[in-house]
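# dropping a prediction and its sequence here:
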Amino acid sequence: MVAEHVVLVETVLPLDTRHGRRRLADALEPLWPLAAPSPTPPPQAGEGPGVRVLAIDTETTGLAGGTGTAAFMIGIAAAEPDGVRLRQWVLTAFAGEAAMLEALASSLAAADLMVSYNGKTFDLPLLRDRRRLQRGPALPEPPHLDLLHPTRRLFRRAWPDCRLATSERRLLGLVREDDLPGSEAPRAWRDYLAGAPSDELAGVLRHNALDVLSLLALGPALARSLHEPTSCGADACAAAAIWARCGERGHALSVLEAARERLDTRGALELARTLRGAGRVAEAAAIWERLAAAGSREAAERLAKYHEHVRRDWTRALDYARLLDQGPEARHRRRRLKRRLAAGQGRLDL
């Protein structure tokens, strides 16, 4: 017990512990480009303690949020050179909430990066509100990587859903057995406070522990999927967009080119856009021509601009402009091209 009405359960797991088909040592792998800048590597043995990447998950009295909802359990996990340190605080009465949040604040202050799953929407706002109600100072908040968002971007087209259990099964090979559903956790905790045996509360602790350990393993697994997205069913366009946002346009182009044969219209348009940005305009135009022939209005618009401004071939530019919708911009483009042709400028193939 760390304070009155708060119990701390602390465990250190060896790095070679299996978590699905992964090892917990994977949690030491870099998260680039998901997290930018990539967090500092954990210290080596003998260099002193230091929490770098901190996974966090809460078990709460309800899922609706608001001031009537509180966290009765907070779990955090951090990969260190000697193992993964798992800490779980459990309230035995609401009077211990301030002490629990103070203990959490100390751990957050030592972290370089915090990872969660839907934590930006649920866990962190809830903890902020509870800290405010306890009249405590604001919780330290290191840079926060909510893994739900890149998971959705990468896999929403391929998976039936992007729940944590689905991510665990697909990316980590982890299938939970005899796991107490999270929806049952509030009842199990209330029953424990009312004097029931601790068996079901132990199930809540195990459920929470699996959550935070999965978060440590999922970050590197998602980062690996960005290098070869098609090998794990990820959306190559989404992977390329993540690389591009980090300024790694070469990686973005490589990912799209590797997936060229599997790209749909949306992906092919993104490949063409990226090729154009890399100065490979003729290759981009070849993709636009194929897509325009298949009925893509966006590809036709790109070709109208290409032939007007790059090739200076106003006849072909007008041919593609005629395929566009009847919006004001398209009408203006057609009138401008017709004026150029009527002026006898014809084609200047520079």
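All right, it came through fine.
# from here on, just use CA atoms for contacts and neighbour counts.
Noted.
# any idea which element L8 lies in?
Assigned by DSSP states H and E, L8 belongs to strand 6-13.
# next, Q88: secondary structure please.
Judged by DSSP: H, G, I helix; E, B strand; the rest coil, the three-state class of Q88 is strand.
# and what of I56?
strand.
# strands along the stretch 101-250 of the chain, start to end?
For the stretch 101-250 of the chain, applying DSSP state E, counting those that start in this stretch gives strands covering 113-116, 144-146.
# chain center to the first one, what's the gap?
This points to strand 113-116. 11 Å (C-alpha atoms, centre = their mean, to the nearest Å).
# elements contacting that strand?
Contacts defined by 3 or more C-alpha pairs under 8 Å, 6 or more residues apart in numbering; DSSP states H and E place strand 113-116 against strand 53-60, strand 144-146, helix 199-225.
# now, of these, which is deepest in the fold?
Burial of the helices and strands packed on strand 113-116 is given as mean neighbour count (mean count of other C-alpha atoms under 10 Å); strand 53-60 ranks first at a mean of 26.
# contacts for that one, please.
39, 69-79, 108, 111-117, 119, 123, 182, 185-186, 208, 211-213, 215-216 (C-alpha atoms under 8 Å, 6 or more residues apart in numbering).
# recalculate using a threshold of 7 Å.
With contacts defined as C-alpha atoms under 7 Å, 6 or more residues apart in numbering, strand 53-60 is touched by 69-78, 111-116, 123, 185-186, 208, 211-212, 215-216.
# tabulate the strands of the stretch 101-250 of the chain (TSV), appending distance to A239.
Putting these into TSV (distance: least, C-alpha to C-alpha, whole Å) gives the following:
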stretch	distance to A239
strand 113-116	19
strand 144-146	16
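# of the ones you listed, which is nearest M100?
Nearest to M100 among the strands of the stretch 101-250 of the chain is strand 113-116 (18.0 Å), distances taken as C-alpha to C-alpha.
# returning to what we had before: mind listing what's buried in the strand holding L8?
For strand 6-13, burial by neighbour count (16 or more other C-alpha atoms under 10 Å) applies to V6, V7, L8.
# same question for stretch 177-190.
Residues of stretch 177-190 classed as buried: L180, A185, P186, A188, W189 (neighbour count, 16+ other C-alpha under 10 Å).
# ok, so of those residues, who is nearest A239?
The closest of those to A239 turns out to be L180 (C-alpha to C-alpha; 33.9 Å).
# thought the closest one was touching V204?
Yes: if you go by C-alpha atoms under 7 Å, L180 and V204 touch, sitting 6.4 Å apart.
# follow-up on the earlier one: now list the buried members of the contacts of strand 53-60.
Buried members of these, scored by 16+ other C-alpha under 10 Å, are 69-78, 111-116, 123, 185-186, 208, 211-212, 215-216.
# what is the helix or strand where E301 lies packed up against?
Assessed by DSSP H and E, E301 sits inside helix 297-305. If contacts are counted by 3 or more C-alpha pairs under 7 Å, 6 or more residues apart in numbering; DSSP states H and E, helix 297-305 sits against helix 281-293, helix 314-321.
# take this one as well and set it beside the first:
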Amino acid sequence: MSRRDALAGRLARLKKDGLSPPVKKTHGKVINQPFKLSHLDGWSEISPYVWKKTVSYENPLNEVYPQSLLLPQETRSDNLIFYDTETTGLSTGAGTIPFLIGIGCVNDRRFEITQLFLADYPGEIHLLEELNRLFREDAVFVSYNGKTYDSHLINTRFLMNGLRVKKRQEVDLLYTSRRLWKNILDNCRLGTIEKEIMSITRGPDIPGAEIPDVWFDFLKTGDTEKLERVFSHNLQDIYSLSLLLHQIEEIIEGKASHLSYDRFSLGRTLLFHNRHEGINLLQQELDRGNRKAGEFLSLYWKRHGEWDKSVAIWQRMNHRGYHYFSVEELAKFYEHKAKDYREALKYIDKILKGPVPPAQEIREKLIHRKKRLLLKLEKEV
């Protein structure tokens, strides 16, 4: 089959499914007639099949976030671009296209969101050219799952349309959100975080899974009623991204103690970035009875040679004598660091002879350590 025949077959199938552009007859000729959005407030046609709208909101961002873990050092908020796409499918394959792209940025102390809408397939190249103009290479891009999905999809469409893919420095808020809330919320969807953490209640909305069908219905009928909900959904996503970034930065700076979030996970992340505020968070969690925080903090002090602090945490966590992690670490310390084999043996015997027998694997490890300690004690005699 030739390429021309294959293309003709595809066009025939599209027409059969009702996906061809609307047409009207003029003096015996058939011409393409793109749907209009001019009856919707704020939309203007910038090229055939491509429409644009800009909305201005109060700016929720600080000028800079000097203690940020997410943004490059000294990044100004007016150099951020927040973006999100609404697409014809859920994959990033060649058959999926973004028909609506929202771009949010700070302009003259206001937060502006520009939406680009594709009214039919022939306008895709014009939409991407406009997007390329708005996507500054010196900007820092902020998304929610953009690294995995939106960015790859946009790059694919650029390549398929012969456009140069600009490098983008991207901050994906999904990863940080998971650290802060995956152990607290049922899921880390943006809508869930809006409702449960930021107390945002959306108005009339549309589930994301239904959005592709809305666009295909629009191509068939020209009906914009459901499409308006898609526009609103996209606007809220973009503005929520800006609110979420600010909220996360407030948490990192210790200015949002009233919010629920995983303090152990944040403390661990702060220490990973050599931020000593993480020590206070982990200590607070240990005081609340969070054993994971105690384990992590004790090993942090151990790596830094602060043995007194590590031993104090292990003894505190093992106050009843049956906390296996602390017993093992105390036994290691007294055997290898303090060279006090009898003290190490005391901790092991207590857990072996305790009221709750340890699991078989743990018991075997303790017995092996005990035998080694007994041999070392014999050599001392």
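Sure, I can see it. All figures in this text were calculated on a predicted structure; none of them were measured in a lab.
# and the TM-score, once the two are fitted together?
After superposition, the two chains reach a TM-score of 0.83 (TM-score structural alignment, normalised by the length of the first structure), with 326 aligned residues with a C-alpha RMSD of 2.7 Å.
# that older thread, show me the one of the strands of the stretch 101-250 of the first structure that comes nearest L86 of the first structure.
Comparison of the strands of the stretch 101-250 of the first structure against L86 of the first structure by C-alpha to C-alpha identifies strand 113-116 as nearest, at 14.1 Å.
# that closest one vs the second structure, average distance?
Its aligned residues in the second structure lie a mean 1.3 Å from strand 113-116 of the first structure after superposition (mean C-alpha distance after the TM-score superposition for the first structure).
# contacts for that strand, please.
Counting by C-alpha under 7 Å, 6+ apart, residues outside strand 113-116 of the first structure touching it are 39, 52-57, 142-147, 215.
# kindly recompute the last result at 6 Å.
With contacts defined as C-alpha atoms under 6 Å, 6 or more residues apart in numbering, strand 113-116 of the first structure is touched by V53, L54, A55, I56, P142, P143, H144, L145, D146.
# closest to S254 of the first structure among those?
Nearest member of the contacts of strand 113-116 of the first structure to S254 of the first structure, counting by C-alpha to C-alpha, is L145, at 24.9 Å.
# map the closest one onto the second structure.
By TM-score structural alignment, L145 of the first structure lines up with V171 in the second structure.
# got it, and S167 of the first structure?
Alignment note (TM-score structural alignment): S167 of the first structure maps to I193 of the second structure.
# do H307 of the first structure as well
So, by TM-score structural alignment, H307 of the first structure is matched to Y334.
# same check, this time on E4 of the first structure
Match for E4 of the first structure (TM-score structural alignment): P48.
# so who does its match touch?
P48 of the second structure sits next to G123 when contact means C-alpha under 6 Å, 6+ apart.
# gap between it and G123 of the second structure?
Per C-alpha to C-alpha, to the nearest Å, P48 of the second structure is found 6 Å from G123 of the second structure.
# with D213 of the second structure instead?
19 Å.
# right, and the strands of the stretch 101-250 of the first structure - which one's nearest G250 of the first structure?
Smallest distance to G250 of the first structure across the strands of the stretch 101-250 of the first structure (C-alpha to C-alpha): 23.7 Å, for strand 144-146.
# quick revisit: count of neighbours near the match of H307 of the first structure?
18 (other C-alpha atoms under 10 Å).
# residues in contact with it?
Y334 of the second structure is in contact with D340, A344, counting by C-alpha under 6 Å, 6+ apart.
# now do 8 Å
D340, Y341, E343, A344.
# same check on M317 of the second structure?
R291, G294, H323, S326 are the contacts of M317 of the second structure under C-alpha under 8 Å, 6+ apart.
# which of those residues sits closest to L61 of the second structure?
When those are ranked by distance to L61 of the second structure (C-alpha to C-alpha), G294 comes first, at 34.9 Å.
# what's the burial count for Y347 of the second structure?
22.
# same thing with D264 of the first structure?
By other C-alpha under 10 Å, 11 other residues sit near D264 of the first structure.
# distance of the residue lying closest to I206 of the second structure once chain neighbours are set aside relative to T269 of the second structure?
Leaving aside its chain neighbours, I206 of the second structure sits nearest to R229 (6.3 Å; criterion: C-alpha to C-alpha, 6 or more residues apart in numbering). Counting by C-alpha to C-alpha, the gap from R229 of the second structure to T269 of the second structure is 38 Å.
# quick one: the aligned partner of N161 of the second structure in the first structure from C246 of the first structure, how far?
Counting by TM-score structural alignment, N161 of the second structure lines up with Q134 in the first structure. In this view, Q134 of the first structure and C246 of the first structure are 39 Å apart by C-alpha to C-alpha.
# and those two? which has more neighbours close in?
Each of Q134 of the first structure and C246 has its neighbours counted (other C-alpha under 10 Å); C246 has more, 17 against 13.
# in what helix or strand does F72 of the first structure lie?
Assigned by DSSP H and E, F72 of the first structure belongs to strand 71-80.
# residue range for that strand in the second structure?
Going by TM-score structural alignment: strand 71-80 of the first structure matches residues 98-107.
# mean distance of that stretch to its aligned residues in the first structure, please.
Mean deviation for stretch 98-107 of the second structure: 1.1 Å (mean C-alpha distance after the TM-score superposition for the first structure).
# contacts for that stretch next, please.
Applying C-alpha under 8 Å, 6+ apart, the external contacts of stretch 98-107 of the second structure come out as 59, 77-88, 111-119, 153-154, 215, 231, 234-235, 238-239.
# try it again with 7 Å
For stretch 98-107 of the second structure, contacts defined as C-alpha under 7 Å, 6+ apart pick out 77-78, 80-88, 111-118, 234-235, 238.
# cool, stretch 267-284 of the second structure as well?
Identification of contacts with stretch 267-284 of the second structure by C-alpha under 7 Å, 6+ apart yields R263, F264, A293, L297.
# need the residue closest to the centroid of the first structure.
For the first structure, the residue nearest the mean C-alpha position is P150 (2.2 Å; C-alpha atoms, centre = their mean).
# now do the helices in the second structure.
Along the second structure, counting by DSSP state H, helices occupy 3-16, 124-134, 151-160, 173-181, 190-196, 211-221, 225-252, 263-272, 277-287, 291-303, 307-317, 324-332, 341-352, 360-380.
# reformat these as JSON lines; add distance to I31 of the second structure.
Formatted as JSON lines, the helices of the second structure follow (distance: least, C-alpha to C-alpha, whole Å):
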{"stretch": "helix 3-16", "distance to I31 of the second structure": "15"}
{"stretch": "helix 124-134", "distance to I31 of the second structure": "19"}
{"stretch": "helix 151-160", "distance to I31 of the second structure": "27"}
{"stretch": "helix 173-181", "distance to I31 of the second structure": "45"}
{"stretch": "helix 190-196", "distance to I31 of the second structure": "42"}
{"stretch": "helix 211-221", "distance to I31 of the second structure": "16"}
{"stretch": "helix 225-252", "distance to I31 of the second structure": "25"}
{"stretch": "helix 263-272", "distance to I31 of the second structure": "59"}
{"stretch": "helix 277-287", "distance to I31 of the second structure": "65"}
{"stretch": "helix 291-303", "distance to I31 of the second structure": "68"}
{"stretch": "helix 307-317", "distance to I31 of the second structure": "79"}
{"stretch": "helix 324-332", "distance to I31 of the second structure": "76"}
{"stretch": "helix 341-352", "distance to I31 of the second structure": "85"}
{"stretch": "helix 360-380", "distance to I31 of the second structure": "77"}
